[in-house]
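Engineer: model the structure of this input:
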Amino acid sequence: MTTKIATLGPAGTFSELAARNFAKRYTASNIVFYPTLRRTVDALDDGADIIVVPIENIVEGIVSPVVDSFVRRPLQIIAEATIPVRFSVVMNHPRPQRLYAQFVAQGQCSEWLTRHAPDIVTTASNTEALSLLQATKEPAAALIPEHLLDGGRVASTTFATVVHDVTDVAHNETRFVALQSAQPLALPKLGTEYKSAVVIVDDADHPGLLLEHLQAFAVHQVNLLSLVSRPTGQKFGQYHFFIEFEGHLLHSQVQAALSAIKLRNRVIELGSYRYSSSNSSCS
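Structural biologist: Model prediction:
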C-alpha cells in the first residue's frame, strides 16, 4: 500500500527534504505538493495519510499557521525531524543587477543581502527564484537552498559565480513534524525518550492562568521544552498556549500534570513522538 505524504511545494524546497526523510519509514510512498501551509494541512481531507510541515526555525521561530491549525482541526504529531538550512547565491553574471529571493529566505540571509545584494525581487518560493534566474538574460542572481546545487536540480558550473553558505546563522535549522488525523496513542516503548505536545485552549481566562499551568508541570516534574502563546483571534488579550515537554502523554507524571490543568482549561493533546537529532530544554 502506498502512503500519500503531503507537504509544502513546489519541489526542491526544504519541505521536500523533510518529506523524503519521513518517507523512508514506509515501504512505498508518494509525495504530493501543495501551494500553502493551510492547503497542506487540509490535505488530510484530500486523502493524504501524512502531512509534513515546518513547525519551528532557529532564526524565524515558531511557524504560526501550523500551530494555529492544531486548534482548528484534530491533528496528531507522530514524528519530527530537523533539517539543516543552508543557502547559496548563484549568478549568471559577476555583477548582477537584481537578485531573486523568497521572502523567508531573505530574513535568514539578511546580513549578506544587506552588504552585497542589488535590487531584490521577492518570490513565492526558493525554486521560483531559481527558475526566474534561469529564464532571464539580464545580469541577475538568485538566493537558493544549497541542496539544489550539484546533487540537486542544477550544476554549480552552469553559473558565472556561486557564493556558498550565505546564511546568517551557521547552524540554522528548521524542525519539521509529520502529522496525521487524531488517533489513539500507541503505548510508550521502554528505553525510548519521548517528547509530547499539547495546546491549552483559552476558554477560562483568569488571573494567574499561565502560572498555574507552569506550576502543574513543575510540581509533577515534567520538563518543558517550549511554550508559545498564540492569539485566539477573538479579542485582544486572549491566547492559546502551545507547549512541548519531555515524556509520553501516557506517563503517570504527565497525566497528573495535565489532569490538574484540565480542571480549569480544555487541553488538546497532540501526541507523543521521539526526539529529533537536535533539541534544547527551556526549563
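
Engineer: okay, CA-based contacts and neighbour counts for the rest of this
Structural biologist: Fine.

Engineer: residue 136: neighbour count?
Structural biologist: 11 (other Cα atoms under 10 Å).

Engineer: quick one: it and residue 129, what's the gap?
Structural biologist: Relative to residue 129, residue 136 is positioned 11 Å away (Cα to Cα, to the nearest Å).

Engineer: try residue 221
Structural biologist: From residue 221 to residue 129 the distance is 48 Å (Cα to Cα).

Engineer: which one of these two is surrounded by more residues?
Structural biologist: Taking other Cα under 10 Å, residue 221 and residue 129 do not tie; residue 129 has more neighbours (21 against 13).

Engineer: buried sites along the helix or strand harbouring that one?
Structural biologist: Using DSSP states H and E, residue 129 sits within helix 126-135. Within helix 126-135, the residues that count as buried by 16 or more other Cα atoms under 10 Å are 126, 127, 128, 129, 130, 132, 133, 134.

Engineer: which residues are in contact with it?
Structural biologist: Helix 126-135 has contacts (Cα atoms under 8 Å, 6 or more residues apart in numbering) with 10-13, 91-92, 100-102, 105, 123, 140-145.

Engineer: from those residues, which land in helices?
Structural biologist: In helices, defined here by DSSP state H, the members of the contacts of helix 126-135 are residue 105.

Engineer: ok so, going back, and the furthest pair within the buried residues of helix 126-135?
Structural biologist: Taking Cα to Cα, the two most distant members of those are 126 and 134; they sit 12.7 Å apart.

Engineer: report how many residues lie close to the nearest residue to residue 175 once chain neighbours are set aside.
Structural biologist: Leaving aside its chain neighbours, residue 175 sits nearest to residue 82 (4.4 Å; criterion: Cα to Cα, 6 or more residues apart in numbering). The local packing of residue 82 (other Cα under 10 Å) involves 20 other residues.

Engineer: let's compare: structure for the following, please.
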Amino acid sequence: MKALTLGPEGTYSHRATQAVADEIDFVESVTSIVEGVAGGEYERGVIPIENSIEGSVTESLDALADRNVAVVREIVTPIKHALLAQTSEFDIVASHPQALAQCREYLASEYPSAKTEAVASTARGVERAREDPTVAAIGHPENAGDDLQVLAQGIQDSTSNATRFVVLAPETERSDAGGKSTVIVYPNTNYPGLLLEMLEPFADRDINLSRVESRPSGERLGDYIFHFDFAAGLYEERAQEAIDELRGLAENGWVRVLGSYDTEHVV
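Structural biologist: Next up is the predicted model:
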C-alpha cells in the first residue's frame, strides 16, 4: 500500500504513517496530501488533525472540508521533542510552527535570546540545523543522527503532549464500522440558536461529542463550517438519526460524512 504524508523523512507524520504503509511518499502541505488521496493517486494519506497542547490543525480541517475523502483510522502518537544542534552555541531555533509553540515556555526560559524560524516540518528544521551551525532544531531525538547533538530531551511544555493523526482513503472506502465518526456540516445560514440546534441531535441520543470545531467558510464574514467528532459508529441507528437531523438543518448547505473508524496508539 502506498501512502502520502508530510515530509521530509523523519517527521512525526512519517512515524505515524509507518503504522499504515511500507511505501511512503512525502509532500510539504496537508492540502497536497488530501488532494493526492481524493484524486486517486494514493491509497492512503496521513495528516495531523489535533495536538493536545496547540489544538486543531486548521489546514487539515479546511482541506477536509474542500475535498471528498474518507477517514478510515485514527492514530495517536506521543510527541517527544528534543533540541538538536551542531553545538550548544546557536542563534535560531527552526521547526514546524506547532512544535515551536509546544516548546514555547522551554525556549523562553533556556534560550530567551534565540530567534525562532517556522519551517514546513520538524524534519525540515533538522535539515536546517545540519546545514547551518547557527541553527538548532526541535524534533524527535532519533533524528539527530551523527551530525547533530541532542542538547536536551523532553522539552515540550506538557509531558502529556500527543498528536492525533487521521488516515485518509478514497471516498469509496468510507466505512460505517468503528467506535468514532466524523461529520462536517455547512449550514449556509446563521440565526440565534443554530449551534444549539446542531448539538441537540447528539445530546438527545446520548452521543458524546469529542470535538466540535468551527472554521470560516470563505464565502462571507461570519459564515462557518462545523466539524463534529462523536463517539458512535455510523452503523448505529442513533448516529444515522442524528445525521439526518443535521441534513435537515443544513438544507441550504451540505453535510459531509467522512466515516467511522477506530483509534490506534503508536509510540
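
Engineer: just give the TM-score of the two.
Structural biologist: With the length set by TM-score structural alignment, normalised by the length of structure 2, the two chains reach a TM-score of 0.89; 260 aligned residues with a Cα RMSD of 2.1 Å.

Engineer: if we can go back for a sec, so the helix holding residue 129 of structure 1 aligns onto which residues of structure 2?
Structural biologist: Mapped onto structure 2 using TM-score structural alignment, helix 126-135 of structure 1 spans residues 122-131.

Engineer: what's the mean deviation for the matching stretch versus structure 1?
Structural biologist: On superposition with structure 1, the mean distance recorded for stretch 122-131 of structure 2 (mean Cα distance after the TM-score superposition for structure 1) is 2.4 Å.

Engineer: residue 53 of structure 1 pairs with which position in structure 2?
Structural biologist: With TM-score structural alignment as the criterion, residue 53 of structure 1 pairs with residue 47.

Engineer: wouldn't residue 160 of structure 2 be in contact with residue 77 here?
Structural biologist: No - contact criterion Cα atoms under 8 Å: residue 160 of structure 2 and residue 77 do not qualify, at 10.5 Å.

Engineer: more neighbours: these two, which one.
Structural biologist: residue 77 (19 against 12).

Engineer: residues touching that one, list them.
Structural biologist: 16, 162, 163, 164, 265, 266, 267.

Engineer: check the alignment and tell me where residue 261 of structure 1 lands in structure 2.
Structural biologist: Match for residue 261 of structure 1 (TM-score structural alignment): residue 246.

Engineer: surely that match touches residue 255?
Structural biologist: Yes - shown here, residue 246 of structure 2 and residue 255 form a contact pair, counting by Cα under 8 Å, at 7.3 Å.

Engineer: shared neighbours of those two, anything?
Structural biologist: With Cα under 8 Å, 6+ apart as the test, residue 246 of structure 2 and residue 255 both reach residue 185.

Engineer: can you point out the helix or strand that includes the aligned partner of residue 227 of structure 2 in structure 1?
Structural biologist: Taking TM-score structural alignment, residue 227 of structure 2 has residue 242 as its aligned residue in structure 1. Under the criterion DSSP H and E, the helix or strand holding residue 242 of structure 1 is strand 239-246.

Engineer: that strand vs structure 2, mean deviation?
Structural biologist: So strand 239-246 of structure 1 averages 0.7 Å relative to structure 2 (mean Cα distance after the TM-score superposition for structure 1).

Engineer: residues near the closest residue to residue 134 of structure 2 other than its chain neighbours, how many?
Structural biologist: Residue nearest to residue 134 of structure 2 in three dimensions, not counting chain neighbours: residue 90, with 4.2 Å by Cα to Cα, 6+ apart. Residues contacting residue 90 of structure 2 under the criterion other Cα under 10 Å number 18.

Engineer: ok, now the one 4 residues further on?
Structural biologist: A total of 29 residues lie near residue 94 of structure 2 under the criterion other Cα under 10 Å.

Engineer: quick one: residues contacting it.
Structural biologist: Counting by Cα under 8 Å, 6+ apart, residue 94 of structure 2 has contacts 100, 116-119, 122, 125-126, 128-129, 135-138.

Engineer: make a markdown table from those residues and add distance to residue 51 of structure 2 to it.
Structural biologist: As requested, those are arranged in a markdown table below (distance: Cα to Cα, whole Å):
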| residue | distance to residue 51 of structure 2 |
| --- | --- |
| 100 | 13 |
| 116 | 20 |
| 117 | 20 |
| 118 | 17 |
| 119 | 18 |
| 122 | 14 |
| 125 | 19 |
| 126 | 21 |
| 128 | 24 |
| 129 | 24 |
| 135 | 25 |
| 136 | 23 |
| 137 | 19 |
| 138 | 16 |
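
Engineer: residue contacts, the residue nearest to residue 175 of structure 1?
Structural biologist: Residue 82 of structure 1 neighbours (Cα under 8 Å, 6+ apart): 18, 173, 174, 175, 176, 276, 277, 278.

Engineer: 7 Å - rerun?
Structural biologist: By Cα atoms under 7 Å, 6 or more residues apart in numbering, the contact list for residue 82 of structure 1 reads 173, 174, 175, 176, 276, 277, 278.
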